[in-house]
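Enquirer: Let me see the structure of the following:
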Amino acid sequence: MQFLVLVLILSLLLFYNFYWKRKSFPPGPPPLPLIGNLLELSVNPPGYSVFKKWQQKYGNIYTFWMAEKPIITINDYKTMYETFVKDGETFNGRSDIGHHMDYIRGGNYGIVFIEGEPWKEHRKFAMQVFRNFGMGRGLMEEKVGGNIAFLRCRN
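Expert: Predicted coordinates for the structure are as follows:
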């Protein structure tokens, strides 16, 4: 009897993992319980080769799993444009990967991983630093113009 209950519970977990939780997402590699596709990502370095393989197998839109979190990947410009520009309000904001960053970096920090007011403050600070080091002043244009003038004088 206990064996039958165990088999039933295991069957329900497998059904949930391989069918139910994936049914509303684009196709993708089947996730393992608890770890998702992390094993496949770590076994096949560099990681981008796995993404290329998944793109060839599942198409330009596919879902993979970071532990129990689904990640939907878009690999063509037209779909990205339609998703993020034409229908941007639906998909605005950043992914909620805070709990992963807490584990990896000890917190959800940096201009890439935050949003809202803290993001505005970080961006303002970063832009000020970039401006202090010459970004946005046309330094490249000055250098190219100087080199062209030098070459014209030589001939």
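Enquirer: all contacts plus neighbour counts: C-alpha atoms, from now on.
Expert: Noted.
Enquirer: Do a quick rundown of the helices in the chain.
Expert: In the chain, the helices defined using DSSP state H lie at 2-18, 38-43, 47-58, 77-81, 98-105, 117-132, 139-154.
Enquirer: Could you export the ones you listed as CSV, including distance to Trp65 and mean neighbour count?
Expert: Formatted as CSV, the helices of the chain follow (distance: least, CA to CA, whole Å; neighbours: other CA atoms under 10 Å):
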stretch, distance to Trp65, mean neighbour count
helix 2-18, 11, 12
helix 38-43, 7, 14
helix 47-58, 12, 14
helix 77-81, 20, 12
helix 98-105, 13, 12
helix 117-132, 27, 13
helix 139-154, 43, 11
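Enquirer: Proceed likewise with the subsequent sequence, for comparison:
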Amino acid sequence: CKYPDFEDWPDDLVRSKSFDFADVLEPDALNIIDYLESPENIWEIRTLLRELRDKLTTGICVVMLQKPGGRDLPYGKDWAKQLPRMVVSMEGGILKILKGKSWAQKDVNPDGLRWSFKLVGGEEFVNPTFLGKEQEY
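Expert: Next comes the predicted model:
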């Protein structure tokens, strides 16, 4: 591990950026983008996600996208769901897996699995409780 503790992080590890994320992506590290703004033409979200995916080698890129309340998919809808290995939606204390391509258990499709949680201080998930699978999946 390059930085075993967050206190070891260099000052430039966290960058303030709002576009061209692929330019600073570390191909073999954990990259977190909070958040990727949807383009004017929502179908172009797929192009932005492809740029990130194509830059990765052994690394991971976690991308946050905004979504309208009451809807599972973000702005960009199915276009935002095509490329990622996993798509998760969170709203009102419920976390739901919308798509999981790499199954942890070969006989359990993760699509539709849900958990309830409480968020404390905007950063700590407490009391996660498995709720089972949503019926439509």
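Enquirer: With both chains overlaid, what TM-score comes out?
Expert: The TM-score (TM-score structural alignment, normalised by the length of the second structure) is 0.30; 73 aligned residues with a CA RMSD of 4.9 Å.
Enquirer: With distance to Phe64 of the first structure as added columns, please give the helices of the first structure in JSON lines.
Expert: Output for the helices of the first structure, formatted as JSON lines (distance: least, CA to CA, whole Å):
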{"stretch": "helix 2-18", "distance to Phe64 of the first structure": "12"}
{"stretch": "helix 38-43", "distance to Phe64 of the first structure": "9"}
{"stretch": "helix 47-58", "distance to Phe64 of the first structure": "9"}
{"stretch": "helix 77-81", "distance to Phe64 of the first structure": "17"}
{"stretch": "helix 98-105", "distance to Phe64 of the first structure": "16"}
{"stretch": "helix 117-132", "distance to Phe64 of the first structure": "27"}
{"stretch": "helix 139-154", "distance to Phe64 of the first structure": "41"}
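Enquirer: Quick one: closest of the ones you listed to Met66 of the first structure.
Expert: helix 38-43 (5.9 Å; CA to CA).
Enquirer: So which other helices or strands are in contact with that closest one?
Expert: helix 47-58 (3 or more CA pairs under 8 Å, 6 or more residues apart in numbering; DSSP states H and E).
Enquirer: Packing partners of the helix it packs on?
Expert: helix 38-43, strand 61-66.
Enquirer: Go through the ones you listed and name the closest to Ile9 of the first structure.
Expert: For these, proximity to Ile9 of the first structure was assessed by CA to CA; strand 61-66 is nearest, at 22.3 Å.
Enquirer: Hmm, Pro128 and Leu119 of the second structure touching each other?
Expert: No - with contact defined as CA atoms under 8 Å, Leu119 of the second structure does not count as touching Pro128 (9.7 Å).
Enquirer: hang on, the earlier thing: quick one: which of the helices and strands packed on helix 47-58 of the first structure is nearest Phe3 of the first structure?
Expert: Here helix 38-43 is closest among those (CA to CA), at 29.3 Å.
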